[in-house]
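Chemist: compute the structure for the input listed below.
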Amino acid sequence: MPELVVCVDVGSTFTKAVLVDVDAGRLLATAQHPTTRPDVMTGITAARDELAAVVEAGVGSAWFPQSAVGESIPDGPVNPRGVAGPQDVAGPRGVPGPRGVAGAQGVARLQDVARPQGPARVEPSQGSFSADDVRAADLLACSSAGGGLRLAVVGHERLVTAEAGQRVALSAGGRVVHLSSGRLTPDTVRELRQARPDLIVLTGGTDGGNADVVLHNARRIGIARIPVPVVLACNRDAAEEAAGELRRRGRSVTVTANVLPSIGTFDPGPAREAIREAFLDHVIGGKGLSRNGSRINGRSFRQLVRSPTPDAVLTGVEALADGRGLLLVDVGGATTDVYSVLPADQAGSGTAAAGDWLSARTVEGDLGVRSGALGVVRAALAEGLIDDEEAQRLGDYASGLVTAGGSGRQGESAPTGGPGPTGAVQVVGEARPALGAVPADEMGLAQEVGLVEGRGLVGETGLAGEAGPAGESGPAAEGGPRGASAPAHELDVTLARLAVLVAVRRHGRATRPGGDPRPLRDVGLVVGSGGVLRHANAGELAGVLQPIVADHSGGWAVPEKAGLAVDARYALFAAGLLHGRATPEAVRRLAAAGLEPLSGQR
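Modeler: Alright, predicted model coming up:
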């Protein structure tokens, strides 16, 4: 029997689960269930039981078909719940599977990035397994529920250590709710407190450089008695003294390596790991997401969760890139996240004071296809992507979406001290308008655009059991072509196209006047993700993603030769969770399992 693991992503709205064969890196089945309050463990158990029910439906010792890019797909069983196997259906968007993809140039590039090295065919899992085996399987989780990880970054100079700290915070899966630089004053301390962070990242000075500012800030944070842990990633010569200033005032402190040991040298790894550990030790237990004594297979929610969801996704993206360049855009209802991994030979090629960073994530808190829709219209108009007439048409529709869907959690405050929108800013740079609160689940996952509860074996068509809310139409319907009227769906796709283009521009542009853009020109693969794209047809997908590789007037290094694909199954978080447990080849295979290349590429 294969080693089975259930990987779970607990979002604020839905809990998603996938069943994985760890040794083969194969995605076996998917399920989802509404996230349950006040105890998310109830929803986790229900999602796992959905996976078990799929296995119990009669698959026996047969293995599930796989559609990792570049791998041959043997005949598989028809899903007993009515989802056709790989030979019977082209997919919900009419996109052919890997055998029917046109455009040799784009496909070759996509295969180079996504396919693990080794045999082209994945061997079937050996032995059979039962529903009881699924229920007994090890369970790994990540979480963005309860607003995810809210981070405050306090640095020395805005364009140096504060920017470096912010980059680390975003790559660690946090949402930056406060960004300040220089000496903390009573006013900035008050803004820091009002931002209600879960954790403070304190940076300042290169190794051997100025220590006065970071020591001053450590004292002020300690005196303020803001009851959250501090990750200290500053000038190593000042680190212990700064930690002492905090500890003697009762603060919990983790000292890690300097994020910017020298000008132009960015070292995010140790701080990213320290933030992840602080999230697990201090944040998960304090969110009130599960009841005391609630257990699954003898483990508490804290023991199940390995990382914030965005951190797991970024780790999956890194595995998929495998030293080559990759750009992924995840369009959600409230935010649009952009992940990029530079080709290995491009790392450190820029001239920014804070250095280039091999892997990066940015969150655009004013860009989404539901509560963030008005922000998309405003940003697209400011970028010159639409004219006044189109802005009026889209604005009328977006206003209806915001009215129908609400603008987020009550009491959510906008970030203070930073120049960006509500949510996290990409890096220190141009100001963008805040649009109110950001909903708690900011990852733009499969359910954020209106999917209903579903389950099924993994075939070639994406998340088995996916469906939009039947019979709904108009702005409140979020199920794409199966749930919204045709005009509404057309407008959703237009919003997605604009959100994607604005988000990648912000991600790729220079962070300061005269600086270099992020070196993305040699990226080999661009991936679109999010529910609105999973429900789009082939032509709509091309309309959303192809402008990325042709955006030569956008002020960034356009990856014009990149292949294009859509994240059809959302397996990247699972690949991230299994990093370090499964073999690198298996992790890469799993990360690639959800990708479908666009047909008809150049």
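Chemist: rest of the way, CA atoms for contacts and neighbours
Modeler: Will do.
Chemist: would you map the helices across the stretch 101-250 of the chain?
Modeler: Using DSSP state H, counting those that start in this stretch, the helices of the stretch 101-250 of the chain run over 104-114, 131-136, 161-171, 186-194, 212-224, 236-247.
Chemist: tell me the most buried of the ones you listed?
Modeler: With neighbours taken as mean count of other C-alpha atoms under 10 Å, those reach their highest mean count in helix 161-171, at a mean of 29.
Chemist: state the distance from the residue nearest to A162 when sequence neighbours are not counted to C234.
Modeler: Closest residue to A162 apart from its sequence neighbours, by C-alpha to C-alpha, 6 or more residues apart in numbering: G155 at 4.1 Å. Distance, G155 to C234, using C-alpha to C-alpha, to the nearest Å: 9 Å.
Chemist: then A334?
Modeler: According to C-alpha to C-alpha, A334 and C234 sit 33 Å apart.
Chemist: ok so, going back, shared neighbours, G155 and C234?
Modeler: L202, T203, G204, V214 (C-alpha atoms under 8 Å, 6 or more residues apart in numbering).
Chemist: this one as well, want them side by side:
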Amino acid sequence: MSMFDVLVAEIGSTTTVVSAFSGVKAGVPMLAGQGQAPTTVLAGDVTLGLSQAIDALEGQLGFPVVWGEMMASSSAAGGLRMTVHGLVYDMTVKAAREAALGAGANIHLVTAGELSEVDLEEIRRINPNIILLAGGVDYGEKQTVINNANRLAAGLSPAIPVVYAGNAAAKQQVCAIFTNQGFSVKAVSNVYPRIDQLQIEPTRRVIHEVFEKHITEAPGMSKTRDLVGGRIIPTPGAVMQAACLLREEIGDLVILDVGGATTDVHSVTEGDPEIAALLIAPEPLAKRTVEGDLGVYINADNVLALTDCERLCEQLCCQPEQLAHLRTPLPVTMAEKEFAGILTELAATTAIKRHVGTIEYIYGPTGRMTLARGKDLTAVKWIIGTGGALTRLPVGHCILNSINAPRNNGYLLPHNAQALIDRHYVMAAAGLLAERYPEAALHLMKQSLGIA
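Modeler: Now for the predicted structure:
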């Protein structure tokens, strides 16, 4: 039996990974061992998979595991279903969307301007876990957001929590509208306080808090909370915290996390100053996009739809009906790994193209003008792969290298960034550790990436 400082559990939609760390408090952190098992949402209790992952860890170490404290992140409940409502899409709606995605929420509906009855019907159908209402720069136009607050409060169940991140001049009136109808409403700083300024961190923090309450809805998750001394945060949020900490040490970076259900892209970069001068709208320093349709197990069919199935079968030397048998949460055979590698490459390259910005040309009275739209990754020095697929499959490094692109291809992709693999699969765990033990978290990440 051995006592470890911290045990970190990452409860994903497909697999549960448990990592044991020693020396965290002494300043000499080390990953002592790691166990994984399929997540047992379908069995009705995620703690079954957690127990199996701990058993796997004990089997690897050869002795029972005892720990001082446990931390956890999760995406097993499927992420927060969120709807976002603002005034102008390219301004407050976009800012609110960035805040939501960075906190681990899944956006199911985005509206701009005044809500219609059709919008309300769609919100009722989605039955969101949280509504994010924004609109207007501070002390600018406020009637639209007040009208939207009235429509939402009158037309929806008060069981849905509301976050208000809009015009400060309307805050008191908007909060009163929801409170009078029995809603729980939390007001934070405007996500778009002035033209060309994003302020998304306060909104992200509140969404994290809502996630902590929501995560108990995953079957058996309330039992997990009894084991965890600290917060249970969304896994994408943990990875974002790790990315921001790591960027301070090694420079601008992008992290790809290809999972069983989703593919997440996190980038932390200010971009090239020359590109920034061409941007038609501001972008956040730390940006996350989640592709809820791209996964290598649960959403493998969506990824397969992106390729020529007949050609894929020729490559794998199999019949179309055999593809289903190659799909597994934990690939073991060479055929399963090859199939998973192909899905991973498709998911990663598609997700990065959805995340990155582009150079565009328009023609006016003075001739051709060059504009930039979206996130600029051209200054990125490091492309990092984390998550089960990219860290466990032999093709991970090649996939990451392929993200680099020529300067003239239209996408604002990295040009000569170096590919790194989170070999020890600690990125999400390091994000959890970062709140309490930032130096240990940074050391573990650099060690895992081979740059210590």
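Chemist: which residue in structure 1 lines up with N404 of structure 2?
Modeler: Mapped onto structure 1 by TM-score structural alignment, N404 of structure 2 lines up with V549.
Chemist: circling back: between the helices of the stretch 101-250 of structure 1, which gets nearest to R37 of structure 1?
Modeler: helix 131-136 (21.8 Å; C-alpha to C-alpha).
Chemist: for burial, what's the neighbour tally of the aligned partner of A76 of structure 2 in structure 1?
Modeler: In structure 1, A76 of structure 2 lines up with A145, judged by TM-score structural alignment. Other residues near A145 of structure 1 come to 24 when the count uses other C-alpha atoms under 10 Å.
Chemist: how about the one 5 residues further on?
Modeler: Neighbour count for R150 of structure 1, taken as other C-alpha under 10 Å: 24.
Chemist: can you give me the distance of it to A195 of structure 1?
Modeler: 9 Å.
Chemist: what's the overlap in contacts for the two?
Modeler: Contacts common to R150 of structure 1 and A195, judged by C-alpha under 8 Å, 6+ apart, are V177.
Chemist: helices of the stretch 301-450 of structure 1, start to end?
Modeler: 301-304, 309-321, 373-383, 388-405.
Chemist: and those, which is most packed in?
Modeler: For these, the highest mean count by mean count of other C-alpha under 10 Å goes to helix 309-321, at a mean of 27.
Chemist: could you give the angle of it to helix 161-171?
Modeler: Interaxial angle of helix 309-321 of structure 1 relative to helix 161-171 (axes from the mean of the first three to the mean of the last three C-alpha atoms, to 10 degrees): 80 degrees.
Chemist: quick one: average offset of helix 309-321 of structure 1 versus structure 2, please.
Modeler: Compared with structure 2 after fitting, helix 309-321 of structure 1 has a mean deviation of 1.3 Å; criterion: mean C-alpha distance after the TM-score superposition for structure 1.
Chemist: which part of structure 2 matches that helix?
Modeler: Helix 309-321 of structure 1 maps onto residues 235-247 of structure 2, going by TM-score structural alignment.
Chemist: what residues in structure 1 pair up with stretch 202-210 of structure 2?
Modeler: Using TM-score structural alignment, stretch 202-210 of structure 2 pairs with 270-278 in structure 1.
Chemist: hmm, I typed the wrong one, I wanted stretch 422-431 of structure 2.
Modeler: Against structure 1, stretch 422-431 of structure 2 falls on residues 567-576 (TM-score structural alignment).
Chemist: any idea how far that stretch is from the chain center?
Modeler: 10 Å (C-alpha atoms, centre = their mean, to the nearest Å).
Chemist: coming back round to it: centre of the chain to the match of helix 309-321 of structure 1, how far?
Modeler: 9 Å.
Chemist: same question for stretch 150-162 of structure 1.
Modeler: Distance, stretch centre to chain centre, for stretch 150-162 of structure 1: 22 Å (C-alpha atoms, centre = their mean).
Chemist: repeat for stretch 200-217 of structure 2
Modeler: The answer for stretch 200-217 of structure 2 is 13 Å, by C-alpha atoms, centre = their mean.
Chemist: what are the contacting residues of it?
Modeler: Residues contacting stretch 200-217 of structure 2 (C-alpha under 8 Å, 6+ apart): 74, 76-77, 79-80, 95-96, 98-100, 102-105, 129-130, 163, 165, 186, 188-192, 221-222, 225, 231-234, 237.
Chemist: tell me which of those fall in strands.
Modeler: S74, L80, A105, I130, V163, K186, I232, I233, P234 (DSSP state E).
Chemist: how many neighbouring residues does I130 of structure 2 have?
Modeler: 21.
Chemist: that one matches what in structure 1?
Modeler: Checking TM-score structural alignment: I130 of structure 2 goes with L199.
Chemist: ok, its match - contacts?
Modeler: With C-alpha under 8 Å, 6+ apart, L199 of structure 1 has these contacts: L149, R150, L151, A152, V228, P229, V230, V231, A278, F279.
Chemist: what's the spacing between it and L27 of structure 1?
Modeler: In terms of C-alpha to C-alpha, L199 of structure 1 sits 34 Å off from L27 of structure 1.
Chemist: also L572 of structure 1?
Modeler: Taken as C-alpha to C-alpha, the span from L572 of structure 1 to L27 of structure 1 is 11 Å.
Chemist: so what sits against both of the two?
Modeler: L590.
Chemist: how about the helices of the stretch 101-250 of structure 1 in a markdown table, adding distance to P487 of structure 1?
Modeler: Conversion of the helices of the stretch 101-250 of structure 1 to a markdown table gives the following (distance: least, C-alpha to C-alpha, whole Å):
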| stretch | distance to P487 of structure 1 |
| --- | --- |
| helix 104-114 | 31 |
| helix 131-136 | 42 |
| helix 161-171 | 36 |
| helix 186-194 | 42 |
| helix 212-224 | 52 |
| helix 236-247 | 57 |
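Chemist: which one of those lies closest to D516 of structure 1?
Modeler: Of all the helices of the stretch 101-250 of structure 1, it is helix 161-171 that lies closest to D516 of structure 1, at 14.8 Å by C-alpha to C-alpha.
Chemist: which residues touch the closest one?
Modeler: Counting by C-alpha under 8 Å, 6+ apart, residues outside helix 161-171 of structure 1 touching it are 151, 153-156, 175-176, 179-181, 201-206, 259-260, 266, 268, 271-272, 275, 310-311, 314, 354, 359-363, 424, 426-428.
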